[in-house]
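Participant: What shape does this take:
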Amino acid sequence: MVNRLEIRYNRAQNEIRRDIMGFTIRQAQPEDCATIGRFIRLIAEYEKMSDEVVWDDATLYDQLFVEHRAEVLLGEEDGQVVGFALYFHNFSTFVGRKGLYLEDLYVLQEKRGRGYGKAFFKRLAEIAVERRCGRMEWVCLNWNAPSIAFYQSLGAEGLTEWTTWRLSEDKIRQLAGL
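Facilitator: Purely as a prediction, here's the structure:
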């Protein structure tokens, strides 16, 4: 006997598959570096932070495909890249295990509402489980109501009691006495 929860789950899975026919997610390769750079600039523009993008193509290539500092998933609709997710591992002293930190997720504006964002999160969750991660974390700008609603729909909780702090490169050098 199949219980109702399983039936609903199966129906939801079928709906997701039907909604995203022709959409695939794959691991980025070195030849995708220009595309990754384009999507980084797109998310920076969306977040009103274009002036903070300071890398050059060689640095991006080196960090992603030589040093392996982060990984990138690309989402394709009928062979055209329509979204990306850039992630890396962090570590939680409380959980005692690595976590998966999502730095950027961006789907082209005209491709939103098709389930692609959820498909990215599903794939990231699969990676987190495969790699025995204790958490998935990311940050979201307070004004980004559509993204906040989306994250809440996934069951994510906003950590409102925490404040993110940052030292820019010049402040790091100043603190280091350089």
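Participant: C-alpha from now on. contacts and neighbour counts both.
Facilitator: Noted.
Participant: hey, where'd the helices end up in the chain?
Facilitator: For the chain, the helices defined by DSSP state H cover 4-19, 33-46, 57-61, 116-130, 145-153, 169-176.
Participant: Relative to Gly79, which of those is closest?
Facilitator: Set against Gly79 and scored by CA to CA, these come closest in helix 33-46, at 13.1 Å.
Participant: Second input sequence below; structure requested for side-by-side comparison:
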Amino acid sequence: MEKQFLIRPATPGDVPELLRLVKALADYEKMSELAVGTAPMLQEALFGAKPCCEALLVERDGRAVGFALYFTTFSTFLCKPGLYLEDLFVEPESRGLGLGKALLVRLASLAVERGCGRFEWRVLDWNEPSIKFYESLGAALMPTWVLVRMDATGFAALARRP
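Facilitator: So this is what the prediction gives:
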């Protein structure tokens, strides 16, 4: 079967399409109210003076239908970098064609090229189809690890403490 899609690094001109896909992901995850980022913010994060993340787009028929947004982490135990997948999304009408798997394969290859010790991401506990999909690829859930988060208000307050 001939490959009918293209995976490529996002470019500055892709920011509007990438933001459209981010908002579609937020809708899917029932978190639309949390998707408050803007195109200028995403532009700065990906392509500004100090980029803090990278993105891949997957296209079908010249149209972006999915993305993966990722960044470098570091493992103090391994003393090696890691690759952290912040978000992966494929539009519902393009699912089942191997696009999500192809994005993960590309990221795994990138982790190998960069000498990473880990390739990690999170999945919502209610997202059974994704959990099964990730496990089918050899990923393992880490039930003993709990996500800890401090929002901007919290860390600003902490930073002011003596």
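Participant: Pipe the helices of structure 1 into a markdown table and attach mean neighbour count and distance to Arg69 of structure 1 per row.
Facilitator: Formatted as a markdown table, these follow (neighbours: other CA atoms under 10 Å; distance: least, CA to CA, whole Å):
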| stretch | mean neighbour count | distance to Arg69 of structure 1 |
| --- | --- | --- |
| helix 4-19 | 12 | 32 |
| helix 33-46 | 17 | 14 |
| helix 57-61 | 14 | 10 |
| helix 116-130 | 17 | 16 |
| helix 145-153 | 13 | 25 |
| helix 169-176 | 10 | 17 |
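Participant: now for the ones you listed, which one comes closest to Gly96 of structure 1?
Facilitator: With CA to CA as the measure, helix 116-130 is the member of the helices of structure 1 nearest Gly96 of structure 1 (14.7 Å).
Participant: what does the closest one contact?
Facilitator: 20, 23, 25, 73, 75, 83, 85, 99-100, 105-107, 134-136, 154 (CA atoms under 8 Å, 6 or more residues apart in numbering).
Participant: Met136 of structure 1 versus Leu167 of structure 1, what's the distance?
Facilitator: 23 Å (CA to CA, to the nearest Å).
Participant: neighbour-wise, which of these two wins?
Facilitator: Met136 (18 against 10; other CA atoms under 10 Å).
Participant: dump the residue contacts of the aligned residue in structure 2 for the more buried one.
Facilitator: Alignment note: Met136 of structure 1 maps to Phe119 in structure 2; criterion TM-score structural alignment. The contact partners of Phe119 of structure 2, taken as CA under 8 Å, 6+ apart, are 82-85, 108, 111.
Participant: Please type out the PyMOL selection for whichever of the contacts of helix 116-130 of structure 1 turn out to be buried.
Facilitator: For the buried members of these, the matching PyMOL selection, counting by 16 or more other CA atoms under 10 Å, is:
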select buried, resi 23+25+73+75+83+85+99+100+105+106+107+134+135+136
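Participant: List just the nearest of the contacts of helix 116-130 of structure 1 to Asp56 of structure 1.
Facilitator: Out of these, the member with the shortest distance to Asp56 of structure 1 (by CA to CA) is Ala85, at 19.1 Å.
Participant: Structure 2: which residue goes with the closest one?
Facilitator: Looks like Ala85 of structure 1 aligns to Ala68 there (TM-score structural alignment).
Participant: May I ask you to confirm that its match is in contact with Ala55?
Facilitator: Yes. Using CA atoms under 8 Å, Ala68 of structure 2 is in contact with Ala55, at 5.5 Å.
Participant: shared neighbours, these two?
Facilitator: If you check Ala68 of structure 2 and Ala55 against CA under 8 Å, 6+ apart, no residue is contacted by both.
Participant: Which residues are in contact with the residue nearest to Thr35 of structure 1 when sequence neighbours are not counted?
Facilitator: Spatial nearest neighbour of Thr35 of structure 1, excluding adjacent residues (CA to CA, 6 or more residues apart in numbering): Val81 at 8.0 Å. Shown in contact with Val81 of structure 1 (CA under 8 Å, 6+ apart): 35, 74-75.
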